[in-house]
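Q: Structure for this input, please:
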Amino acid sequence: MLNKDTAGFHPQSWSEAVHQLTQASENYVLVTILGTAGSTPRANGTKMVITASDIYDTIGGGHLEFKVIEKARQLLTESKAVQQVENFPLAAKLGQCCGGSVAVLFEMMVVQQPTIQVHGAGHVGHALVQILSQLPLRIQWVDSRVDLFPEQVASNVDCIAEPYPEDAVKDAPENSLFIVLTHNHQLDFTLTEKIIARGDAAYLGVIGSDTKAKRFRMRLEHKGYSQAQVDQMTSPVGLAEVGGKLPMEVAVSIAGQVISIYQQGATKQKRAGLSWKQLQNEIALPDVAEHAPSETEN
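A: Next up, the predicted model:
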């Protein structure tokens, strides 16, 4: 069975699917027809998107598409970002009578959007989430005051109304980024301590003055946290060279620091690709007789 729960086919185009799946941090395979010879159901450049349970767009249907989906699902189980090209003859072996052949590029896209947990839905929180929601991030926006969240947020923002915001910290994914900017200094400290105790935060930024930052460091040291653990905290949060005290100015400063952090992580992840020579060899298709059948249906 190709799909779970439903037939798996969706009306969205492949490009709409890519945007949707990227926002949802769901892995997918982008399939592209690179080359054709003879009679084929679709032309060069035709694309479709395949996930573990869903299919978007089509490269012509029939057994060719069945085999392509099967190959894509195999790549999805391996969860490695790779590019592969395979040739498919549209003959009796594939159960199609077009008589041509198709070179298909499989691009396995491992969507690794960082998660950032923003604590505080005050003025700075609103301005910050407004900026961060336009970036390739999954945002968990946490506050105990549910009435402060806007009625509508971007698709990559999850508003979490948590009576005890520190409980949300333990549920965050590994290597999450954390921004602490609540209305209460004691809550800020409690959150900071919980995040440091996790030991796996990719970043911890805490809003406040230099005086507040020093007090937090002293309290953490008095509680027995090592210097390395205390140094996980960046406070005051934000880029020093971006000044200003208006909510949007503070938000821009914080967002700039966040971008720098997740871009550093992105440069460490390289996707295995095909060289130009490999690509030329892979898409070499056999000659097809001029009298090959002209049917375009399969």
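Q: C-alpha from now on. contacts and neighbour counts both.
A: OK.
Q: Assign residue 34 to helix, strand or coil.
A: Following DSSP: H, G, I helix; E, B strand; the rest coil, residue 34 is assigned to strand.
Q: how much space between residue 229 and residue 195?
A: In this structure, residue 229 and residue 195 are 10 Å apart, going by Cα to Cα, to the nearest Å.
Q: right, and residue 125 touches residue 118 too?
A: Yes - at 7.3 Å, residue 125 counts as touching residue 118 under the criterion of Cα atoms under 8 Å.
Q: joint contacts of the two?
A: residue 181 (Cα atoms under 8 Å, 6 or more residues apart in numbering).
Q: quick one on the thing from earlier: between residue 229 and residue 195, which has more neighbouring residues?
A: Neighbour count, other Cα atoms under 10 Å: between residue 229 and residue 195, residue 195 has more, with 24 against 16.
Q: One more sequence to fold, the one below, so I can look at both together:
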Amino acid sequence: MRVWRQLTDFIARHGSAALITVHDVKGSAPREAGAHMVVRPDGAFHGTIGGGQLEFRMLDIAREMLDSGLRPARIVDQALGPDLGQCCGGRVKILIETFDRRDMEALAPLVEAEAAGGLFEVECRLEEGRVKREFSSAVGDDRWTGWRETHGERLTPVLLFGAGHVARALVLALAPLPFAVRWLDDREGAFPSHIPSNAHAVRLWDPEAEIAAADPGSFVLVMTHDHPLDMAITAAALKRDFPYVGLIGSATKRARFEKRFRETGVDEARIRALVCPIGIPGIADKDPAVIAASVTAQLLQLRERASLGRNLSPPADTNDT
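A: Just a heads-up that it's a prediction; the model follows:
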């Protein structure tokens, strides 16, 4: 969720909004420090701090602050077990702030930084009861007393070749998740009229150039309308050290492709790294939405495991051929 964009949108439409942030966590808690909710005056909201009694209580406080026009920020300290009867057993501090149109100018740089993509850090301090956020570094300045917040998202790049039924379902499945999809197809009119904001549809002219220009951390998925094109794209992708190269198809398709890859000199270790069939193990349903869900789960596993230095789980049993 783009927190600052959502906050300013609510202010523009409704006159005010509240920001609820998990400020600090000790022990087990439903969400990590830095999780956010943005709340409208009528109680509608985006985001979550974990649900349950904690979330309900913080929503009530935020609405009370909005209704009363209270400007000072509030930090609420909650022991999840004794105070709320939640089983997590940890302790959290929740920061609740209210904003209105007077704050739009101060919020604009945060909206801009968020829109630029990636992660950014701000330094925060309480000033006359309000949280002041600054980009300028105060590291080493003994006069600075406060805390730091990290905002934005680290998006994993995905190259998706093909715009058929499975690819369309996959783009929708990835829409709310931390991926940036470059969606490629060589056919005119192949893409739907509405595409999620984290996907960029591109007419494919030169597959090898796309592979060569891709970020080395990209996940590559190949599911075009044409098997020779699938083979050419996959071979090019395997010649680079991408963390994931996935090819839609059955074990039979994989065997045929592997034979050709060996004939053309693709490294054996890279051939073994190919994920085909794609998706998590144990799901045999070939419905496009099911395949998309399975592949999305696999990409999320890989994204998490890559950050921990682990290997990818084994491929699934079957896909469309």
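Q: ranges for the strands of the stretch 101-250 of the first structure?
A: 101-109, 115-119, 138-143, 157-161, 177-180, 203-206, 233-234 (DSSP state E, counting those that start in this stretch).
Q: Dump those into CSV; add mean neighbour count and distance to residue 64 of the first structure as well.
A: Shown next, in CSV, are the strands of the stretch 101-250 of the first structure (neighbours: other Cα atoms under 10 Å; distance: least, Cα to Cα, whole Å):
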stretch, mean neighbour count, distance to residue 64 of the first structure
strand 101-109, 23, 9
strand 115-119, 25, 38
strand 138-143, 24, 36
strand 157-161, 18, 38
strand 177-180, 25, 43
strand 203-206, 22, 46
strand 233-234, 19, 54
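Q: Out of the ones you listed, flag the one nearest residue 222 of the first structure.
A: Taking Cα to Cα, strand 233-234 is the member of those nearest to residue 222 of the first structure, at 15.5 Å.
Q: Which part of the second structure matches the closest one?
A: Aligned by TM-score structural alignment, strand 233-234 of the first structure falls on residues 274-275 of the second structure.
Q: mind listing what the closest residue in space to residue 95 of the second structure that isn't next to it in sequence touches?
A: Counting by Cα to Cα, 6 or more residues apart in numbering, residue 95 of the second structure lies nearest to residue 75, which is 4.5 Å off, once chain neighbours are set aside. Going by Cα under 8 Å, 6+ apart, residue 75 of the second structure touches 93-96.
Q: Can you tell me which of the residues you listed lies closest to residue 45 of the second structure?
A: residue 96 (13.6 Å).
Q: which residue packs closest to that closest one, ignoring adjacent ones?
A: Counting by Cα to Cα, 6+ apart, the residue nearest residue 96 of the second structure is residue 20, at 4.6 Å.
Q: any idea how far that neighbour lies from residue 123 of the second structure?
A: On the measure of Cα to Cα, residue 20 of the second structure and residue 123 of the second structure end up 17 Å apart.
Q: Comparing those two, which residue is more hemmed in?
A: residue 20 (26 against 20).
Q: helix/strand/coil for that one?
A: Residue 20 of the second structure ends up strand, using three-state DSSP.
Q: Test my guess that it contacts residue 45.
A: No - using Cα under 8 Å, residue 20 of the second structure is not in contact with residue 45, being 10.2 Å away.
Q: Next, show the common contact partners of the two.
A: Joint contacts of residue 20 of the second structure and residue 45 (Cα under 8 Å, 6+ apart) are 37-39.
Q: just the residues you listed now: which is nearest residue 132 of the second structure?
A: residue 38 (17.9 Å).
Q: so the closest one sits right up against residue 58, yeah?
A: No - Residue 38 of the second structure is not in contact with residue 58 according to Cα under 8 Å; the separation is 11.2 Å.
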